[in-house]
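1. Okay, sequence plus prediction incoming.
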Amino acid sequence: MHDVIVTVLGNATHDPRFTKPGAGAQSLYVRIASNASYFDQDTKTWKDRKTEYFNVYMSKKQAENVLLSVKKGDPLIVTGRLGTSQWTGEDGADSYSQTIQAEAVGLDLTWGAAAFARRSRRDAPAMDVRTGEVLDDSRLAALRAEAGEVPTRAESAPAQAGEREPERASAQEESELVGAAPF
């Protein structure tokens, strides 16, 4: 059987949240609302279609980047595997929701501008995927030791005297260096 792959445009209805905090491996999700307008030729007016809601799930590095980048109200473009979830509500009735297991999440630049900032492993805050907690260096080292991971050369080598990280231009400085768009 084949997966149903969809691309949905919509707005985030809340800031991204972790599913089931503190309960094993988890993922990040954000709910998006997608609606469209159409021009009714009979009445010569614009009308809104029914709003559709989707729960969008993601994990690992994608979840970290979405957590840092997306806020409530942001216009998003999401591509991923479509599915449904079923649960029993408080009234005992079965309820359903549409879900998307995200392959890609991005900001819809039809409505604004954004600057892409590639994150290196050094820039990325270490997060506990079970709780969403940002880990300090000692806690991260302890978790890696428990998992039997070997630290990378950069993590294990102390900084040499006088050695400095290369300086990067700020996002504003980078945009000023690029100049105005040619269109």
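-> Thanks, I have it. Residues are numbered from 1 along each chain as shown.
2. going forward, measure contacts and count neighbours with C-alpha atoms only.
-> Fine.
3. Nearest the geometric middle of the protein, what residue?
-> Val66 (2.1 Å; C-alpha atoms, centre = their mean).
4. alright, now check it against this:
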Amino acid sequence: MNETIVCVVGNVATAPVYREAAAGPSARFRLAVTARYWDREKSTWTDGHTNFFTVWANRQLAVNVAACVEVGQPVLVQGRLKVRTEVRDGQQQWSSADIDAVAIGHDLSRGTAAFQRAVKPEAALTATRPEPAWETPRPADTPDGRASQQVPEPVAVT
């Protein structure tokens, strides 16, 4: 497929909104991405234009976003870019840039983070459930526990 995959670095602009749906959990938040450039005349860094993206996360990524992403934090987002254009009742046309996130992480060039692996619900169940006996019991018709090999008799074909 010809999808536009992007990786953007910016600051979380709104608190993540988490929802449980029939298709699974989802979360969304707004991301502010401001271009910075070196102004030679002033000999200082200057902020340029700010772009805002709506970041959508699904399934386990949504659960993790709701648990650890907060307003103001610097994050990196990788995902599929989708630009929507709509006209609402008598208003002018507006556009929205959405990112269907594949990966989201904190920007470690601007701070530190302590990673903690998420516990999946299935993992918690298997930890308390005993392991089934997968081995086939040995037959006991020989002294060493091995089955005696029986050779089938030939069948006459007529």
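-> Arrived safely, thanks for sending. Keep in mind the model is a prediction, meaning the values are calculated, not measured.
5. And the TM-score between them?
-> For this chain pair, the superposition-based TM-score is 0.70 by TM-score structural alignment, normalised by the length of the second structure; 128 aligned residues with a C-alpha RMSD of 2.6 Å.
6. surely the residue nearest to the centre of the first structure meets Asp15?
-> No. In this structure Val66 of the first structure lies outside contact range of Asp15 using C-alpha atoms under 8 Å: 9.6 Å.
7. burial count for Thr13 of the first structure?
-> Counted by other C-alpha atoms under 10 Å, the residues lying close to Thr13 of the first structure total 18.
8. distance of it from Val30 of the first structure?
-> Distance, Thr13 of the first structure to Val30 of the first structure, using C-alpha to C-alpha, to the nearest Å: 7 Å.
9. check which helix or strand covers Leu67 of the first structure.
-> helix 60-69 (DSSP states H and E).
10. can you give me how far that helix is from the chain middle?
-> Relative to the mean C-alpha coordinate of its chain, helix 60-69 of the first structure is positioned 4 Å out (C-alpha atoms, centre = their mean, to the nearest Å).
11. Buried ones in it, by neighbour count?
-> Neighbour counts over helix 60-69 of the first structure (16 or more other C-alpha atoms under 10 Å) mark 62-64, 66-67 as buried.
12. From those residues, pick the one nearest Asp3 of the first structure.
-> Among these, Gln62 lies closest to Asp3 of the first structure (C-alpha to C-alpha), at 20.5 Å.
13. From Trp94 of the second structure, how far off is Cys32 of the second structure?
-> Just so we're on the same page, residue 32 of the second structure is Ala rather than Cys. Ala32 of the second structure sits 18 Å away from Trp94 of the second structure, going by C-alpha to C-alpha.
14. could you pull out the helices for the second structure?
-> Secondary structure of the second structure by DSSP state H: the helices cover 59-68, 121-128.
15. May I see these arranged in a markdown table, with distance to Pro74 of the second structure as well?
-> Output for those, formatted as a markdown table (distance: least, C-alpha to C-alpha, whole Å):
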| stretch | distance to Pro74 of the second structure |
| --- | --- |
| helix 59-68 | 12 |
| helix 121-128 | 29 |
